[in-house]
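**Student:** have a look; sequence and predicted model below, questions after that.
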Amino acid sequence: MKDISCKLLVIGAGPGGYTCAIRAGQLGIDTVIVEAKKAGGTCLNVGCIPSKALIHAADEYESVNAMARGGHPLGISAQGPAIDFAKTIAWKDGIVGRLNNGVAGLLKKAGVKVLVGWATFTDGKTVEVTTELGRQVIRAEHVVIATGSEPVELPFLPFGGRVISSTGALALTHVPGKLAVIGGGYIGLELGTAFAKLGAKVTVIEAQTRILPQYDPDLTRPVAKHLRELNIDVLTGAKAKAAREEGILVETAEGAESLVEADTVLVTVGRRPKTAGWGLDAIDLTMDGPFIRIDDQCRTSMRGVFALGDVTGEPMLAHRAMAQGEMVAEIISGKKRVWDRVSIPAVCFTDPEIVTAGLSPDEARASGIEIVVGQFPFQANGRAMTLGREAGFVRIVARADNHLVLGIQGVGAGISELSAAFSLALEMRARLEDVAETIHAHPTQSEGFLEAALGALGHAIHI
C-alpha cells in the first residue's frame, strides 16, 4: 500500500481523538485518524452511552414494578411487568449504532481520512497500521495519542465465562440471577443498581469502608439508602479472595471468610491506560506512573507528539478528553491555547445521581481557605416533590472573604442535568451574589442551586 503523509495523525477515535480530528479538519489541517475498532471509543460503544441506556430501561421497569406491587403514592396501578431483554439490548445497540454513524459522518464532513486498524510506532513521526488490506505506513508532522483505557483485571479472576468486565455486562443477553459486583465505585454501582432493578439478586463487594469512597459521605448517604431499599447487599471492608463454583470467596472486615453466591461476577476495580501494544518503547516518552506525562498544552516529552484523554491520567472522563482534543487541534493550527479549566464536573449515574464540580468543603479547608457553605434539601423543593423524588440536596462552597464560588456538589434524581450550570458558575468566577441574583425558573430542581447560594449568604428563603 502506498505510504500516507499528513500534517496530523490521531491514534484512537474515542471522544478525545475524534473531537481532535474533527476540529482539525474544520481548521483545514490534513488529518488522518486510526481506530482499531469502531469510532466513539469506550464511551460510545461499551461505556457511557450503552450503560445509560441500560440504566434508563431498568428505571422504567422498576417504575412499572412498583406500580404492580400496589400502594403507589400517585394512585397508579399496573399488572406485573415483563421484560424482553433481547429487545432492550437491541434498543441500546441501535442508539450506539446511530451515534457511530454520526461520528463517522462528522469525520467525513470535516475531511478527515479514517483508517481501521492497529497502529504501531516505528519512530516519533512514523506509524505502521495493520489493516484488513495489509500494512499501511503513515508519516505525520504531528501525532496525537488518544488510545484511552481498559478495565483492570484481577489475577485470580481473569475475564471470561461468568467473570465479566463492564464491557461484558453491557453485552449480556439475559439478566443474571445472582450478580456479585467486585468494586463499589461508580461503574459497579451504576450497573449493579440497573441489574437489581431488572430482577437480579445483587451483592456489592467493596474493599474500602464505604461505597463510592471518592465522594464525601454526605453525597453517598442517599445512594446507600436506596441500595438497601433495592435489597442490594453491600459488603464494605471486604475483599474478594478467589472464585468458587458457587460464587466468590470473600474475606470480611473481621477477617472471616464467607461465600457470596453468584452465577455472574462483574469486576469493576478500576481502569488502566492503554499504553501497551502500539510501540511506546520506540518513542521513549516520559511517563507519569502508568500514564503519559503531558504539559498544559497536552504536549509529551517528544516534540510534535501530543497525548490526551485517559492515557494521560485522572480524571478519566470523556468530556475532559473532548475538551483536550479541541484544544490540541487549535494549538496545531497555530492558535494560542493552554489548559486552564477551572472545573471538570464528575457525574455518578447511580440512583440518586451525584454531581461534583470544583472543591468540596474538606478540599477547600485543606487548602487553608476560610469558607462558607450553603446547602438546600430537595425535600423543600416543589419540583422534586411533584416528581416523587425528594432524596438529596445541592451544596455550594465559597470563600468567606469575597464569596467566590469554589465548588458545587449535589445528589438527587436527574441532578446530572445541573452539572453544566455548576461548571459555568465556576468557569465564570461567579460569586454567591451572582448565583443568588440569577432568576431560576419555578418550579425546577435548579432552584436548589439558588437556595443553596442564598443559604450561604445567610438568608435562604424556602427553608
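**Tutor:** On my side now, so go ahead.
**Student:** switch to C-alpha atoms for all contacts and neighbour counts from now on
**Tutor:** OK.
**Student:** just give me the residue right at the centre of this protein.
**Tutor:** The centroid of the chain falls nearest to Leu317 when counting by Cα atoms, centre = their mean (5.3 Å).
**Student:** pull the longest helix from this structure.
**Tutor:** Taking DSSP state H as the criterion, the chain has its longest helix at helix 85-109.
**Student:** could you point out which element follows that one?
**Tutor:** In the C-terminal direction, the helix or strand that comes right after helix 85-109 (DSSP states H and E) is strand 113-116.
**Student:** right, and the helix or strand after that following strand?
**Tutor:** strand 118-123.
**Student:** packing partners for that next one?
**Tutor:** Contacts defined by 3 or more Cα pairs under 8 Å, 6 or more residues apart in numbering; DSSP states H and E place strand 118-123 against strand 31-35, strand 126-131.
**Student:** sorry, back to before: and the longest helix of the chain with strand 31-35, angle?
**Tutor:** Relative orientation of helix 85-109 versus strand 31-35 (axes from the mean of the first three to the mean of the last three Cα atoms, to 10 degrees): 160 degrees.
**Student:** and helix 85-109, what does it pack against?
**Tutor:** Helix 85-109 packs on helix 15-26, helix 41-46, helix 48-69, going by 3+ Cα pairs under 8 Å, 6+ apart.
**Student:** list the buried residues for the longest one?
**Tutor:** Taking 16 or more other Cα atoms under 10 Å as the neighbour-count basis, helix 48-69 is seen to contain the buried residues 49-55, 57-59, 61-62, 64-68.
**Student:** quick one: residues in contact with it.
**Tutor:** Residues from elsewhere that reach helix 48-69, judged by Cα atoms under 8 Å, 6 or more residues apart in numbering: 42-44, 72, 76-81, 83, 88-89, 92-93, 95-96, 170, 190-191, 194-195, 197-198, 349.
**Student:** of these, buried ones?
**Tutor:** 42-44, 77, 88-89, 92-93, 95-96, 170, 190-191, 194-195, 197-198, 349.
**Student:** ok so, going back, ok, which of the helices and strands packed on helix 85-109 comes nearest Gly184?
**Tutor:** helix 48-69 (16.2 Å; Cα to Cα).
**Student:** put this next to the previous one:
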Amino acid sequence: METRAFDLVVIGAGPGGYVAAIRAAQLGLQTACVDKEAVLGGTCLRIGCIPSKVLLESSARYQEALTGLAQHGVRVNGVSLDLPAVLQRKDQVVRALTKGIEGLFRKNKITHFQGTASFLSPHEIEVRGQDNVRLQAKHFIIATGSVSAPLPGVELDGERIVTSTEALSFAEVPRRLVVIGAGFIGLELSCVWQRFGAQVTVLEYLNRILPGTDEEIAQEAQKIFTRQGLKFHLNTRVTSARRVGGHCVVEREGAEPLECDYVLLAVGRVPHTAGLGLERLGIALERGRIPVNERFATAVPGVYAIGDVIHGPMLAHKAEEEGIACVEGIVRGHGHVDYDLIPGVVYTHPEIAAVGKTEAQLKERGIPYRKGIFPLLASGRARTLGETEGKIKVLAHAETDRLLGVHLIAPHAGEMIGEAAAAMAFGASAEDLARVCHAHPTLSEALKEAALAVDGRAIHI
C-alpha cells in the first residue's frame, strides 16, 4: 500500500472539514482531505442543509401558487405539482455546489482521497475504499460529522420508515406522514410534505416543540404551524414503528396506535466516530463526543477534532468556524470561536432564528434582564408582503442594557439574525441597536422597534 505524506490531513469533507482544508492550504500547509463519499460537502450539502432548503423553497412557492397569490390579485388556475421536477432541481443544486467545492480544492491544491480513514498511530492513518493508501502527517483534524439518531422500537427500512436522508427523495407525496421529533429537522421536513399535500402528524416526547429555542417563540411557532395544517401530539412517547404490508403502524405509550403511509424519524443526530480507530490512540469519548481543549486538540498531540463530533450545537456554520479557528491555531498559535454567538435558524415559513440566550437561560443563571417585543402585525413591510404572523424579541441586561439574546419568528428571519449577531459580537446595547437608522419599509425595522421596546419606546405599537 502506497504511503503519502502531508502537513495536515483532514478526515471528513463536510462544512467543517472542507473549510479547514481550504484555510490550511491558504496558510501554506500541504493538505489532504479524506471522505468516504465520492462527492465533497458532507451531510449538509449532500443530504442535509442544502437539499432540504431547496425542497422548502419549492414547496413554499407551490403553496403560494395554490393559496397565497389570490390576496395579491393574481388568479392562477390548474396549479399542479411535478414532484420529479422538484427532485431534479434539488439534485441539480446539490451537484452544482459539490462541483464548486471540487473547484476550490483544485484551486488550493488540496488532495482528495475517497475512502474511510482509520488511525494506525497519532501520525498515520489508513484509507480504504476507492483509494487505498496510508497517509502520514504532523497534524490530523477529525471532522466526520454526525448521523441520524436511532430510537428503540423504530424499525427503519429506508423506504416507508426513514430518516431525513430518504425523506428528501420520496418518490410520491405521502398521503399520511408521521414525523417523530419536533426539532429543526422534523419541522422543516414536516412543512415540506404538508405543503405538497400530505397529512402530517408530529409526535414529540417533550411538552413543547423546538427544544432549546426560546419558549415564547416556540409557542408562537406551534400556533402558526397548526393553522398551516400540521397536527401536534406533545408529551408523546413512541414505543415502536413498524411496517405492516403497504402501511405503517406507530405505537405510543398511553394512546391508540397511528396508521400512516410513511414515518420520518427525526429525533436528533449523534456524532459519527465509528471506525476511526480512536481506541488505538487512547482517545475515550465523553457522552459520545471527542473531548478537546480550547484549541480543539485532543489528548493526543497532533490530533484535533471539530464540528459535530465535539461539544456544542450540531450546526454547519459552527463547524466551519471551528475548522478555521483550529487551523489558525495550528499555524499561527491562536484561533477563537464565540459559542455564545452561534446563530440558529429553522427554515420553516415563517422562519425562526435566534442568537444568544433565551429567557429560560437568563432566569436559570439569575441574570437580570428586560425584554422588548415587536409584532409583525405592526410592520409596514410585513403588511405589504401579506405575511404578518410572527414577532421579534430582544433581551437586554437590566442594568447595562447590553444585548443578551435576540429571537425572531418572521419571514427571512435567517437573514435578519446576522445583524443581531454582529451587534452582539461588538458588545452593543439595545440602545445602540435602536439608534441605528434602518431603511423603510423593511422587515429589519421590526428589529429596531423591538430594541426600542426594551425601554418602552417602540414607536409603532
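**Tutor:** Structure received. What you see is a predicted model, and the numbers here were worked out from it, not measured in a lab.
**Student:** from Ile306 of structure 2, how far off is the counterpart of the residue nearest to the centre of structure 1 in structure 2?
**Tutor:** Leu317 of structure 1 maps onto Leu315 of structure 2 when the alignment is built from TM-score structural alignment. Between Leu315 of structure 2 and Ile306 of structure 2 the distance is 11 Å, computed by Cα to Cα, to the nearest Å.
**Student:** give me the nearest residue to the corresponding residue of structure 2 for Asp216 of structure 1, chain neighbours excluded.
**Tutor:** Residue pairing (TM-score structural alignment): Asp216 of structure 1 is matched to Asp214 of structure 2. Nearest residue to Asp214 of structure 2, sequence neighbours excluded (Cα to Cα, 6 or more residues apart in numbering): Thr358, at 5.0 Å.
**Student:** ok, and for stretch 106-123 of structure 1, which residues are buried?
**Tutor:** 106-107, 110-122.
**Student:** so what does Val265 of structure 1 match up with in structure 2?
**Tutor:** In structure 2, Val265 of structure 1 lands on Val263 (TM-score structural alignment).
**Student:** what angle separates the lengthiest strand in structure 1 from strand 31-35?
**Tutor:** Scanning structure 1 for the longest strand, with DSSP state E as the assignment, gives strand 134-145. Angle of strand 134-145 of structure 1 versus strand 31-35, following the same axes, to 10 degrees, is 110 degrees.
**Student:** report all helices and strands that strand 134-145 of structure 1 contacts.
**Tutor:** strand 4-11, strand 126-131, strand 305-307.
**Student:** the last one vs structure 2 - mean distance after superposition?
**Tutor:** Once the two are superposed, strand 305-307 of structure 1 sits an average of 0.5 Å from its aligned residues in structure 2 (mean Cα distance after the TM-score superposition for structure 1).
**Student:** so where in structure 2 does that strand end up aligned?
**Tutor:** By TM-score structural alignment, strand 305-307 of structure 1 lines up with residues 303-305 in structure 2.
**Student:** how about the matching stretch: buried residues?
**Tutor:** Buried-residue list, stretch 303-305 of structure 2, by 16+ other Cα under 10 Å: 303-305.
**Student:** just put these in a markdown table and tack on distance to Glu419 of structure 2.
**Tutor:** Output for the buried residues of stretch 303-305 of structure 2, formatted as a markdown table (distance: Cα to Cα, whole Å):
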| residue | distance to Glu419 of structure 2 |
| --- | --- |
| Val303 | 35 |
| Tyr304 | 32 |
| Ala305 | 30 |
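**Student:** from these, which is closest to Val331 of structure 2?
**Tutor:** The nearest member of the buried residues of stretch 303-305 of structure 2 to Val331 of structure 2, counting by Cα to Cα, is Tyr304 at 13.2 Å.
**Student:** can you tell me how far that closest one is from Ala117 of structure 2?
**Tutor:** 15 Å.
**Student:** swap in Asp338 of structure 2?
**Tutor:** Asp338 of structure 2 is 30 Å from Ala117 of structure 2, by Cα to Cα.
**Student:** check Thr298 of structure 2 too.
**Tutor:** In terms of Cα to Cα, Thr298 of structure 2 sits 17 Å off from Ala117 of structure 2.
**Student:** what residue in structure 1 is paired with the residue nearest to Asp214 of structure 2?
**Tutor:** Aligned by TM-score structural alignment, Thr358 of structure 2 pairs with Ser360 of structure 1.
**Student:** near that match, how many other residues are there?
**Tutor:** Residues near Ser360 of structure 1, counting by other Cα atoms under 10 Å, number 21.
**Student:** alignment lookup: Pro50 of structure 1 to structure 2.
**Tutor:** Per TM-score structural alignment, Pro50 of structure 1 is aligned with Pro51.
**Student:** and the gap between its match and Val309 of structure 2?
**Tutor:** From Pro51 of structure 2 to Val309 of structure 2 the distance is 22 Å (Cα to Cα).
**Student:** now do Ser240 of structure 2
**Tutor:** In terms of Cα to Cα, Ser240 of structure 2 sits 28 Å off from Val309 of structure 2.
**Student:** same deal with Val173 of structure 2?
**Tutor:** 34 Å.
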